[in-house]
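Visitor: Next come a sequence and a model predicted from it.
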Amino acid sequence: MIEEELRGAFARHEEQAPALEPLRRAIDTLAARRRRRRTATRTGAAAVVVALALALPVQLWRGELTLPAQLGGTGTPVAAPQGPLNLLLLGLDRRGTMTDSRADTIMLVHLPADGSEAYLVSIERDITTDIPGVGKNKINSSYFYGGAEGARQAVERLTGVRADAVAEVEFSALRSVTDTLGGLPVCLPRLVTSQHTGKAYPAGCQDYSGAQVEDLVRQRRGMAHGAYERDRISQRVLLGLAKKAGDLAVLRDIGKVNQLVRTPGITLHTGDLSLLGLAMRLDRVEAGDIVGISQPTFDSVNSGGQVYERLDPEVAPNLFAALRDDTMGGFVVQHPSWVLQE
């Protein structure tokens, strides 16, 4: 009798039970997040969470800005900006006398309003878009035609997401910053063989020098997913930067800060944002709570003899809506294939 009553009770409530697969993904995501928080290192006083490649700690005290009190300064406290923030990171591959500069790495760094995480959202360089006065072209050429402001406008038109600040980072600057920190830990899921130097970078986690990091972030040819793979390598390098900067407590080391301030090849455009306030927002995030997001597969089209990439017509609109609505946590649960695997 009791068994029959139990079966009847389960049957009556069966429709109220959530779908199993989304629930399982949500539990897995929460468990991974808690593991990261148990092992994460705070990135330190003001800003290294999106790591030094975002240019914040390098530019933070350039010019007439005053050092914050925790670094020995006596400046007046600055309020952190409220609400979600989106920072546009442009990685520039300038070598020799090269003047045909394009943004080979395009990444939106989303900081949720609650400050709990940071999301590195890569936009593949060959995505097709309309550039005013030029017409249909790859989005990386928006920098060539309009500089940082042209790239910002192109990304905003494509995504509908406002970029609150823009950082231009030359790959050579990444090399200098890496060497200043004494190398970076970078974890690769598979072997990467450089098409430029022939050097083989094995799968697994290793410490790399500045020259090796600069070489790594240039790789796309010969890899299964081309420039998509380079985007994910860039995300892994940023994760390594955040971890190393946190381990060293970089911004509590005045000598190290002075070295970083002199790094050439980094320019930050903040508009109306306070640099110190932005740094305070970044300081809320732990290195283990930085999540990489990128389109997992090719979607190529040949137009006029030129091969372009297209955004996933179903998932990409959901991604951009999540950025605008500050609901990236839900996007991660629903689309695990777009999440960088540790």
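Guide: It's in. Residues are numbered from 1 along each chain as shown.

Visitor: going forward, measure contacts and count neighbours with C-alpha atoms only.
Guide: Will do.

Visitor: part of a strand, is Y308?
Guide: Yes. Applying DSSP: H, G, I helix; E, B strand; the rest coil, one finds Y308 inside a strand.

Visitor: check contacts around it.
Guide: Residues in contact with Y308 (C-alpha atoms under 8 Å, 6 or more residues apart in numbering) are 126-128, 138, 300-302.

Visitor: what ranges do the helices span in the stretch 1-150 of the chain?
Guide: Under the criterion DSSP state H, counting those that start in this stretch, the stretch 1-150 of the chain contains helices at 2-13, 20-39, 56-59, 141-159.

Visitor: Between the ones you listed, which one is closest to V332.
Guide: Smallest distance to V332 across those (C-alpha to C-alpha): 8.1 Å, for helix 20-39.

Visitor: Now tell me what touches the closest one from outside.
Guide: So helix 20-39 is in contact with 286, 288-289, 333-334, 336, going by C-alpha under 8 Å, 6+ apart.

Visitor: chain center to stretch 270-288: distance?
Guide: Computed by C-alpha atoms, centre = their mean, to the nearest Å, the chain-centroid distance of stretch 270-288 equals 14 Å.

Visitor: Narrow the contacts of Y308 to those in strands?
Guide: The members of these that map onto strands under DSSP state E are 128, 138, 300-302.

Visitor: circling back to that earlier point, of the contacts of Y308, buried ones?
Guide: 126-128, 138 (16 or more other C-alpha atoms under 10 Å).

Visitor: For the residues you listed, give me a markdown table that also has distance to A32.
Guide: Shown next, in a markdown table, are the buried ones among the contacts of Y308 (distance: C-alpha to C-alpha, whole Å):
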| residue | distance to A32 |
| --- | --- |
| D126 | 32 |
| I127 | 31 |
| T128 | 35 |
| K138 | 36 |
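
Visitor: let's bring in a second one:
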Amino acid sequence: MSRAPVDPSPASTDPSSRRHGRAGARGTRRALAVLGALVLLLAAGSLGAAWWFQHRLDSNIERLGDPFAAIEDGPVREDVAAETEAVNLLVLGSDSRISAGDPSQWKAGAQRTDAIMLVHLPADRESAQVISVPRDSWVSVPGHGQAKINAAFSYGGPSLLIQTVQDLTGVPVDHFLVTDFDSFTAMTDALGGVRIRVPEDIGDGDQVFFSEGVHTMTGEEALAYTRQRHGLVNGDLGRVQRQQNWMRAILAKVNNHRNDVGTMTSFLTTVSRSVAADDGFTVDRMRELFLSARGLSTHDVTFLTAPSSGTGRSADGQSIVVLDRERFDPLMKAVARDRAAAYVDEHADDLDILPATVR
């Protein structure tokens, strides 16, 4: 099938950052969004979204053109018999979103990528899986040999990153979105802050930044929480989980305030001003996805980190993340075949699933 038009808690200096082919109990309240990508579905489904409001939101989104046009081949979609098809969104957290649609402005190292997430919405629309790929994962980048995966965005923008991810995973990418973590601070503040549980004091040894307990964090506080490097038992992989925890907290806050017209109007406006997307990911397309996935609960969204065997050194001395292909490849094969929910249920003990409380 072709690509359509398209427990919530109360950097390296390297230039690091192909078009195609239920986990957890269901909550009693419905979520209308997943991450910066699926959260945009609210734009079409929430507040009764009048035409003028949808148009305003759509006009706020920075457009990337068609990054798939430059990709000649890609994975073949296998779920063609389904009444609705699975949708895969590649979501990028960059340090610079503005002018992301002009590949000529990209220079090696000029735009770093702090987060790469593959969001899978199955054809049955009963779950969603969000898989973070560590930015330092050592992979093959077409035309550039072995490199950190976030180098693909720096080298060639959305098209090269999409191709790199598709080649690595065998998963067809349908839509591409870029945001930045400064934008996530604005989204957080538009919601009046988010609740994040800190299981133990967080600090650098001399100063405590966050004491043990539940905090209602502002955007700046949440950003500081996710950017801490020192004292994390698993380093950058710990940062990935904190990023996911922040996003989960945003989801929970949106879910709890989805009927608050004032808050949601402010939030949706902020979101629409904070992302860049491929031309095919219009508000009409988001509305279509929202209507098909409106039964999702926050507990139906599973956050994972791509399986790895830890860190290492490349031949040229770079610090890298080594993907565990014996665990990574079967997971991605399940995503490509739209069997991710069942696979995660069956292999939960072997996967890096976001826990209810993050250190």
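Guide: All right, it came through fine. Small disclaimer: the values here were computed from a predicted structure and weren't measured.

Visitor: TM-score for the pair, please.
Guide: The TM-score (TM-score structural alignment, normalised by the length of structure 1) is 0.74; 291 aligned residues with a C-alpha RMSD of 3.3 Å.

Visitor: most packed of the helices of the stretch 1-150 of structure 1?
Guide: Among the helices of the stretch 1-150 of structure 1, ranked by average contacts under mean count of other C-alpha atoms under 10 Å, first place goes to helix 56-59 (a mean of 24).

Visitor: Just give me the mean distance for that one relative to structure 2.
Guide: Once fitted to structure 2, helix 56-59 of structure 1 is off its aligned match by 6.4 Å on average (mean C-alpha distance after the TM-score superposition for structure 1).

Visitor: one step back: of the contacts of helix 20-39 of structure 1, which is the most crowded?
Guide: E286 (26 neighbours; other C-alpha atoms under 10 Å).

Visitor: Can you give me every residue that contacts the counterpart of that residue in structure 2?
Guide: Following TM-score structural alignment, the counterpart assigned to E286 of structure 1 within structure 2 is S297. The neighbours of S297 of structure 2, taking C-alpha under 8 Å, 6+ apart as the test, are 26-32.

Visitor: Now stretch 296-305 of structure 2: buried residues?
Guide: Buried residues in stretch 296-305 of structure 2, counted by 16+ other C-alpha under 10 Å: 296-305.

Visitor: Show only the entries of the residues you listed found in strands.
Guide: Under the assignment DSSP E, those contribute 301-305 to strands.

Visitor: so can I have CSV of those showing distance to G93 of structure 2?
Guide: As requested, those are exported to CSV (distance: C-alpha to C-alpha, whole Å):
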residue, distance to G93 of structure 2
V301, 19
T302, 19
F303, 16
L304, 16
T305, 15
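
Visitor: Quick check: closest non-adjacent residue to D100 of structure 1.
Guide: Of all residues not flanking D100 of structure 1 in the chain, F144 sits nearest, at 6.6 Å (C-alpha to C-alpha, 6 or more residues apart in numbering).

Visitor: Who are the contact partners of the one you found?
Guide: F144 of structure 1 sits next to 100-103 when contact means C-alpha under 8 Å, 6+ apart.

Visitor: Looking at those residues, which is nearest A9 of structure 1?
Guide: When these are ranked by distance to A9 of structure 1 (C-alpha to C-alpha), A103 comes first, at 59.6 Å.

Visitor: out of the helices of the stretch 1-150 of structure 1, nearest to D114 of structure 1?
Guide: That would be helix 20-39 among these, by C-alpha to C-alpha, at 15.3 Å.

Visitor: Test my guess that I131 of structure 2 contacts A115.
Guide: No. Taking contacts as C-alpha atoms under 8 Å, I131 of structure 2 lies outside contact range of A115: 10.5 Å.

Visitor: now the closest residue to T43 of structure 1 other than its chain neighbours, what's its secondary structure?
Guide: Of all residues not flanking T43 of structure 1 in the chain, G246 sits nearest, at 3.7 Å (C-alpha to C-alpha, 6+ apart). Following three-state DSSP, G246 of structure 1 is assigned to helix.

Visitor: which residue in structure 2 lines up with G246 of structure 1?
Guide: So G246 of structure 1 corresponds to N255, using TM-score structural alignment.

Visitor: returning to what we had before: can you list the helices of the stretch 1-150 of structure 1 in TSV and add distance to E314 of structure 1?
Guide: Below are these laid out as TSV (distance: least, C-alpha to C-alpha, whole Å):
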stretch	distance to E314 of structure 1
helix 2-13	32
helix 20-39	18
helix 56-59	34
helix 141-159	14
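
Visitor: Quick one: the helices in the stretch 151-300 of structure 1, in order.
Guide: Listed in chain order, the helices of the stretch 151-300 of structure 1 (DSSP H, counting those that start in this stretch) span 171-180, 210-216, 226-248, 254-261, 275-282.

Visitor: Using a markdown table, lay out those helices together with distance to E309 of structure 1 and mean neighbour count.
Guide: What follows is the helices of the stretch 151-300 of structure 1, written out as a markdown table (distance: least, C-alpha to C-alpha, whole Å; neighbours: other C-alpha atoms under 10 Å):
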| stretch | distance to E309 of structure 1 | mean neighbour count |
| --- | --- | --- |
| helix 171-180 | 23 | 22 |
| helix 210-216 | 22 | 21 |
| helix 226-248 | 10 | 24 |
| helix 254-261 | 36 | 16 |
| helix 275-282 | 32 | 22 |
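
Visitor: Could I get those helices in JSON lines, plus columns for distance to G198 of structure 1?
Guide: Output for those, formatted as JSON lines (distance: least, C-alpha to C-alpha, whole Å):
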{"stretch": "helix 171-180", "distance to G198 of structure 1": "18"}
{"stretch": "helix 210-216", "distance to G198 of structure 1": "10"}
{"stretch": "helix 226-248", "distance to G198 of structure 1": "16"}
{"stretch": "helix 254-261", "distance to G198 of structure 1": "30"}
{"stretch": "helix 275-282", "distance to G198 of structure 1": "37"}
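
Visitor: So the most centrally placed residue in structure 2 versus F303 of structure 2, what's the distance?
Guide: Per C-alpha atoms, centre = their mean, the C-alpha nearest to the average position across structure 2 is that of M117, at 3.6 Å. Distance of M117 of structure 2 to F303 of structure 2, given as C-alpha to C-alpha, to the nearest Å: 10 Å.

Visitor: anything in contact with each of these two?
Guide: 130-132.

Visitor: just the residues you listed now: which is nearest F267 of structure 2?
Guide: Out of the shared contacts of M117 and F303 of structure 2, the member with the shortest distance to F267 of structure 2 (by C-alpha to C-alpha) is V130, at 21.5 Å.

Visitor: So what does that closest one match up with in structure 1?
Guide: Under TM-score structural alignment, V130 of structure 2 pairs with L120 in structure 1.
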